[in-house]
Every structure is written in C-alpha cells, then in structure tokens.
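>>> Based on what follows, work out the 3D shape:
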Amino acid sequence: MSAAITSSTATTDQRPGAEVVLRALKDQGVEVIFGYPGGAVLPIYDALFQQNAIRHILVRHEQAAVHAAEGYARSTGKVGVVLVTSGPGATNAVTGLVDALMDSIPVVCLTGQVPTHLIGNDAFQEADTTGITRPATKHNYLVKRSDDLAKTVHEAFYVARSGRPGPVVIDLPKDILIKPAPYVAAPTTEHRSYRPVTAPDPARIQEAVRLLKRSERPVIYTGGGVINAGPEASRLLAEFVHLTGMPCTNTLMGLGAFPASDPQFLGMLGMHGTYEANLAMHGCDVMLNVGARFDDRITGRLDAFSPNSKKIHADIDPSSINKNVEVQVPIIGDARQVLAALIECWKQDPTPVAKTEQLAWWKLIDEWREKKCLAYVQEGSIIKPQHAVRRLYELTRETGRDTFISTEVGQHQMWAAQYFGFEKPNRWMTSGGLGTMGYGLPAAMGVQIAHPDALCIDIAGEASILMNIQEMGTLAQYRLPVKVFILNNEYMGMVRQWQELLHGSRYSESYSEALPDFVKLADAFHAKGLRATSADQLDDVIKEMLAHPGPVIADICVAKDENCFPMIPSGAAHNEMIMGPDQEQNARSVTDEGKVLV
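Now for the predicted structure:
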C-alpha cells in the first residue's frame, strides 16, 4: 500500500522529522504513547521532552508496551500507540504485534531504524523490521523520504482503525527523524485504494432475516467484531436479541457485548464454554454469526461443527468468510451497521416466526441449563479457584466502581471468563487468538492510564504473571493502582490439566519450582502484598485489595489439582464435552439434531 492520500495540504515550513511525527500524532488525537527509548529513536524522545501535548509512559519491556497499547485501545476504542527503538526494540515488540493482529486491535507501532545509508549493512542494532513484521501486522511501512513522513503516519492510523482493525508498523530511519520534513495535514477524503465495505448488502440482510424467522432452533453467536464496532453495536445486539427472542452466546473475545445477566444469554461458547451454549450450537438449525471468525477453539472438529445448521456470517473482513466454515448467507459489513439493518428488516419483513418450535427450543435449552455446568462446591479450607473468581466478581460489584478485567493466559483466564460476569463491552481484556502469557499486567496498565478512576484488575496465574512482572515498576513510577489477583496453584495449570487428561498424568516440566514470595515481591516493587491461604481469609484479602489506593499483588493460594470444566478436547465436537468430576457425562446423548435421547 503506498502512502498516497488525496486532499492533503503540505505546510511551507520545514521542521525536523521527529517533530513532524509528533505533530501528526497530535492531529490524530493521540494523548498517550507507550514506549522505551534507544539510540535510533532519540530524536523523537528529544522532541517529546520539548512538548506537553502527548504523554509518554515508560514501560520496562517493549512487549509490554504493545500489550499496554492494546489495553488502552480495547478499553477506549482509540488507536494505541507504541514507540520502540531499532533492532531488539522492534523484535521485542513482535509478540505484542502478533497478539494485536490475532485479536484485531488497532495499534500503531513506531520503530526506530538505522540511517537509510546503513540499511542492509548489518549496522549496530539493525534488523529487517519491515520484513520481520510483515506477517505480524496488518500493514507496515519503511519511510525513506522525508516528504512521505507525515502522510505515512496519517495513513497508518487510517489502516489500523478501518475495516478489521489491526496493528501497523512505521519503521523510521534515524536520519529521516533528524532531517527537515514538510508537514502534511490529515486527509479529508477517503483513501483511494483501501476502502473497506461497511454497509451490508440489503439483499443478504433480507435473506438472513427470512432464514432466521423460519428457523426452529436458532442461535445468535457474536465475537470481538461487535466489541470493535463500538458500544452502539452492543446496544443494537441486545435490541436484536430481545426483538427476536433468540438465544445468544459470545466467544471469549466477545464477552460483554451482550449482558451476562440477561436471561437470553447462554454463556460463553467454545472449548471451555457452557454446556447449554455448546449444545445449542451443535443442535441449532440456523446460526447467525456476527463478528466472529470460526476459530478452532470455537468450532472444535470442523466436520462435526453445527452439522445440520444453515449458517449466516456477518464480518467486516471478507477473507474471514468461508475461510474455516462454509456459510450459506455471507454478509460483509461493519457489525454496528449489520445489526441496525437486521433490526430494520426484521420489523418490516412479513415472514411469520416459527413461535411454537422456538418455544420448544427454549424448553430444551432450559433443560440443558439445569445441568448447572459451572456449579462447584466450596468446602473445607482449600480455596477453589472458581470460588476465588466468583467472590472477586461479587465484591467488586459491591464497590459500585467501573471495573475492567484483564487476564494472563491459562486456567485462570477460563475461570475468569466463566465466573466473572460482564454487563458492558470494553471491560474485558484478554489474549484470545495468540494466547500470550504475560499479556494481562501490561494490558491492565494501559487500561488504568486510559481510565484513571476505574478499578483495573489483572486476574493472573503464578506462571503467567512472571512473564512481564517487571511492569510492576511502571505501576510504581506512574502510581497506577492496578490490582493483580493471582490464582496460585504452583503449576502451569492448563498445561498440567492437558497432561493429566491427555498424556497419562505425566507432568513434564509443568510444576513451577522456586516461585517467588509474591508478598515480598510486591513490597520490592513499592506495592502492597497480600496472601490468602485458606477460604476463610479470601473475602478479607479481596476487600483489602480493593480498598488499597495503590497497586496490589494478592497471592491467592488455590487448589493445586483443580481442572477447568466443561472442556471440549481439541478436535472433538460440541456434543463431546468432558464435564466436571461431580457431573454426569451425558453430553454425548445429544444428537446432531439437538434432541436429547432418553
């Protein structure tokens, strides 16, 4: 993609390239940059020092800078901005960039580069950043001409937030940042070559509505695309679900798009989704997918995924449609516009609804709900991890504060998704597609920067939190009151669970020996350290954590051998769930038509 944008006006004055970059960022509405300095980007840091419009947050690792920008972007709907140096600065950011790409998070990452005349000479701290990040980004640029600098920055923001959002890299040679460059204002017209389709085809909308109205066992399935489309999309989703009377389920990335407390919500779908959500997906006859990409953690075995349904797929990314699952009604468009069109068409379309059959479908779903697949028993002194998350949810609600949850990756992530109810969009930050350990702490940091008065909690595991534990120093420097809630079972829990269930309980390298004392570690990072070792201590520790005005690490010592259920083993179908040890294993008694065999 070239940097050619129409309707731009260049200023007659010339200024150093670093100042041009900052002016372009300011004009794009940037208020915060997450970064780490180095030689190749010192001109930008010098320019930052001489202005007050843009705040810089000094992280302790470049991967954390991208995760912090992701948290900022996901909680605000804005583009997150990262600034790192050349070579290792850029390569350290790659994990975060792939994470943002997989989860469709708009991020612009400015990377330093050696001077243009040294590119390709293996100069000090040189790396082929554009080559390395090509598969890790939505798009990337190497700026070799000063005249292209400002318009490249503007185009990068347009690409990052338009269509299916994603990360964009701008590689900036040091000489380009030093030499004078003209400033070009942001364009006022559409990009001439990249124009994502946002408005759905009315004929496809009508086809979808008629199919849904005639269905006997419908289900609405939504993902992160609804969150990315803004709060209005979530409001329209609720309106459409209530208008149709149909059940609704969310992917891991879509949690919060539909209120968890709504009676039409079936819970999360997929590998660790609820019994009722997975069996409804397996047994439905018409499925409406809005803003989800049919990834393997949702579909399970593809040839057994929703085997007797007609599928409607609405997505802003045309390449996602028919990529993994063949659909009968493809709809290309922005989730907000698709939902608005569906509502309008539903009201106008005269096709009668199959009310009797859909009532019978709800009766069947209610029978599945009676399974109470997320039920647990907290007894004795050992803390159940499910109980810890549920009490955290209940006690945060009592505070009345706007609460944002991030997670690391593993069992604790799934328990957070299952037991912490989300009523609003943009309150749930987790690494879905890439499954990046170390995501949660810097993501919470970015959220806290964006929402200084909010309650920001990272639900973590003792293994994942150590991946980016150095960001506790960033919390201390900027006085960010992030709370880290560790479910400490001394194992890489999800690895241990798979080893138990699929590898004959051979726990190869999944036990974390020589863990730090997290209370002392918190103290070393100028934070509050707390610990609960028994169930009767749990509530007091949570309350103290929530009341403390600064950052906290709460070490919650939970049952070491607890597994996360329900679980669809990799490569299995939705009606082949493994249930908890106290529940009857009867998921297989559900036929492909969604009927329960007696």
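>>> Please count neighbours and contacts with C-alpha atoms only from this point.
OK.
>>> Helix, strand or coil: sort out Glu423 for me.
coil (DSSP: H, G, I helix; E, B strand; the rest coil).
>>> Okay, and the residue lying closest to it once chain neighbours are set aside sits in which element?
The spatial neighbour of Glu423 that comes closest, neighbours along the chain excluded (C-alpha to C-alpha, 6 or more residues apart in numbering), is Pro259 at 4.1 Å. Counting by DSSP states H and E, no helix or strand carries Pro259.
>>> quick one: contacts for the residue lying closest to Met268 once chain neighbours are set aside?
Once flanking residues are discounted, Met268 sits nearest to Asn250: 5.1 Å by C-alpha to C-alpha, 6+ apart. Contact analysis of Asn250 by C-alpha atoms under 8 Å, 6 or more residues apart in numbering lists 221-223, 257-258, 267-269.
>>> Second input sequence below; structure requested for side-by-side comparison:
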Amino acid sequence: METKQLTGSQAVLEACIAEGVDTIFGYPGGAIMPIYDALYDYKEKLQHILVRHEQGGIHAGQGYARTSGKVGVVFATSGPGATNLVTGLADAMIDSTPLVCITGQVFAHLLGTDAFQETDIINITMPVTKWNYQITDATEIPHILAKAFYLARSGRPGPVLIDISKNAQFQSFDYEGYTVCNHVRSYRPKPIIRKEYIDEAVQLINEAKKPLVIFGQGVILGKAEKEFKKFIEKSGMPAAWTILGLSALPTDHPQNVGMLGMHGNYGPNVLTNECDVLIAVGMRFDDRVTGRLDKYAKQAKIIHLDIDPSEIDKNVLAHVGVWGDCKETLPLLTMGIEQKDRTEWLNVFAGYAKEEYEQCIKEEMHPTSEQMSMAEVIRTVNEITKGDAVMVTDVGQHQMVTCRYAKFNQTRSNVTSGGLGTMGFGLPAAIGAKFGALDRTVIAVIGDGGIQMTLQEFGTIMQT
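Now for the predicted structure:
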C-alpha cells in the first residue's frame, strides 16, 4: 500500500472529504489552529462557515444534518470553545441528529495540569454524546474518525465528539489512506427482525376496528417516507404526528389527521383514548405527547416500531415491540396487512377537525381584529410558499403555532428543537438548513426571546 506523509491536521480534513463532507461549521482558537491552518489548502473541497459563537456552530450543524440527511461537522477549540458545544450536543442527542464535533485540546504532556484553556471535555460530554474519544497520537486519526462518522449516522443517529490534542495535529506520520467504517464490534445498528413479532403486529392491525398510527422522526431518519405512506394507504388507518415527525407525510394527505400532544390537534388527542390498536412508528412516547401515562391509551393494544430497543417499553408498555429499522419493518407489515376502507373511522377525525376549526382555528388564522395573529402569519407564508419551504423554528409559542399550521409537501422540511427545547436554536439552525438544502427556500420563525440568545449569527449571514 502506498503511503504519504501527512500531519494529523491534514488527516482530519482527508477524513472529512472521504466521508462526503462539503460544509464545516466552526470557530477557531489556539488549540485547533493547526487544523484551521491546514484547511486553507483544502478550500476547494471543503467550505468552512465561520460562525460567531460555538453554540451557533453546532446548531448550524444540526440544521444542516436535518435538511441534508448527512452528518453535520463542527469545529471548536479547547476549553470554553468545547464547553460551548454542550447544549447543542444535548439537543442533538435527544433529537437523534448525526454530528461529528472535532475539538482541539492542549498538548498531551499538559493534560491534567489545568493548562490554559484545558477542560476535560471527554467526561463533560459523555452523557450527551453517542460516543466520544480523545486522540493524542496522529496515527489514530484515520480509523477513529471513520468510527466516529459511522456511529454518528448509523442505527439511531446521534452526536459524536472527537478531542484531538495539539501535538497530534502537528504530528507527521505515514498516512496509508482512509477506509470508511461499516462495522464496530459489539455495536448492532440494525437488529435482526423477528418474524413472530411482525406476525403478531399484523394480526392486531387486521383485527382492529379503530386503529391509529402515530409517527415520529424515525420515519425521516430511516428514509422510510415512501414505505410509511404505502403502509397507511393499504391499511386505511388515520395517522397523527409528533413535532419531529412533521413533514414525513404531506400535511394535506387525506389520512394525515394532525399533530399529537400538549399543543396538538383536538381529534388525534381525544381519539388516542378511543382507538383499539395504537401503532407507534419511530417515536418515543414523550411526555408532551402522552400527558399522564397512567391514563394514556389504556383501552388500546400498543404496537411499537423503533430502531432503539431502549425506547420500547420505556414509557408505554407495548403489547408487541418490533425492534428494527422502519424502512425494513414497514414493508413486512404492509405485505401482511389487509386492504381496508376505514372511511367511517376517518370521518370521526374529520368531525373533530371541523369542530376545532370553527371554535378555535378559524379565529386564529383569520382574525377579525386588526392585529395580526401568529397563525395568520403562518397562513400567509403557506399561501406564498405553497408548502415547499423549509420551516425552521426556535422554541416557544411561535414554534407550536408554526408546527400546527405550516403546510409541507416534502420531507425534511421542519427543523426545530424538539426534546430539549433549546431557545436560540432557530437562527443558526436556519443557516445550516440552507447549506443543507441550497435549492430550497428556508424560513426562520423566531420569538423575541430566542432571537436574543444567538443574535450574533446575523453576522454570519451577512458575511457568508
């Protein structure tokens, strides 16, 4: 095998190129400066977006990952630069966003001495990363970064942090090329699907009189939108979504009955407690969806499809737990279920939707007063974009109004902070979302509080 001399910094950038990275979000500092110096020679292949704060960088990486379906890459320096990533890591962890964050670190011989801008970022970020690792020898860089990208994007996606000491960035070594990782011992991203559970789920669905499908971001992360659509259309079942599941199914689809949860629609929330079979696809029964667990869907048989086995039976006990990638499990269910017309059951949802519109939504979207409402703003945006825009929201009432009323024709169109509820997410995430979907209109909807938390990223927009 032919080898060549590279520095650790060059090896980092070679890894990014080999993994298909085209855009990096970051903020330089002393401990990561060797990588930034090397980046100059790679500027034809790697675009670097200079943010104004590391939190802005990681939220931009999240927005990029959410619209592109690729791993978001973020650079930050040691100490405060690295700790400024923590909120974004926690956000990405709970919302299953694939990120590889590369932080600089002090020279290896200074570790543990409280050197300038030294923090133990590995132990700090352990609870909020899917995996993290500290490199002090450049020869580790190719295979560790290959593992990092693989873990970030495979199975249930999530954030990975790799901390690289400054000496490893400077160090020259014999580079033997880069091999993309597709296996890690003891890690099973795609479980073996058990036929008996598929058969049990099929039987429950076929026997159901009033089934309801509730779906989350797992459909989008699994790139299973087509499989999901075929599944619900054959079964005739109504389908309701969580906030992060929004846009997996077009909002005007006749079986799309609206949003679940605390800020959701009347029909799906009421009828969750009247359905006889509840099929959960790629969602985790968050408390904002279920409310009181002791009173949640007690009359229903629960079928739970998820790629992460720790989610099955965590909050709601499943009568049938189907562990697997929904892109693979949904077609198996579709083959087994019967074609059914459930118009009568869908009409019950339509009745609740009409009642909700007359008593609540109509006045919100078409106010009789001169003052413009948030819902009216979103209605106007819908009329202009015709459901083709990417909507990025911050956190607060505007977020819920946007998710309730925005119209979407295609997937990966809703970018928001779901599980962590991170104010300040919206503006930098919109920057990343645009770089992840250059051909699409991106609209950021942000409240007066959230905009002040990452206001500085307007500078990034103006200089990019």
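>>> among the contacts of Asn250 of the first structure, which recur in the second structure?
Contacts conserved in the second structure for the contacts of Asn250 of the first structure, using both residues aligned by TM-score structural alignment, their matches' C-alpha atoms under 8 Å: 221-223, 267-269.
>>> mind listing the strands for the stretch 1-150 of the first structure?
Along the stretch 1-150 of the first structure, the stretches classed as strands by DSSP state E, counting those that start in this stretch are 10-16, 32-35, 55-58, 80-84, 107-113, 139-142.
>>> buried ones in the first one?
Burial within strand 10-16 of the first structure, assessed by neighbour count using 16 or more other C-alpha atoms under 10 Å, is assigned to Pro16.
>>> Over to stretch 174-183 of the second structure?
175, 178, 181.
>>> picking up where we left off before, what lines up with the residue nearest to Met268 of the first structure in the second structure?
If you follow Asn250 of the first structure across to the second structure using TM-score structural alignment, you land on Trp241.
>>> From Gly88 of the second structure, how far off is its match?
According to C-alpha to C-alpha, to the nearest Å, Trp241 of the second structure stands 24 Å off from Gly88 of the second structure.
>>> mind checking what Pro318 of the first structure lines up with in the second structure?
Under TM-score structural alignment, Pro318 of the first structure pairs with Pro309 in the second structure.
>>> residues contacting the nearest residue to its match once chain neighbours are set aside?
Among residues not flanking Pro309 of the second structure along the chain, Trp323 sits closest, at 6.1 Å (C-alpha to C-alpha, 6+ apart). By C-alpha under 8 Å, 6+ apart, Trp323 of the second structure lies in contact with 191, 193, 305-309, 312.
>>> One more pass at 10 Å, please.
190-194, 197-198, 304-312, 329 (C-alpha atoms under 10 Å, 6 or more residues apart in numbering).
>>> Of those, just the buried ones, ChimeraX syntax please.
In ChimeraX, this line selects whichever of the contacts of Trp323 of the second structure come out buried by 16+ other C-alpha under 10 Å:
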select :197,198,304,305,306,307,308,311,312,329
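>>> what's the spatially most central residue of the second structure in contact with, if anything?
Centre of the second structure computed as the mean C-alpha position; nearest residue by C-alpha atoms, centre = their mean is Thr97, 3.9 Å away. Contact partners of Thr97 of the second structure, counting by C-alpha under 10 Å, 6+ apart, are 61-66, 69-72, 89, 91, 152-153, 156-159, 221.
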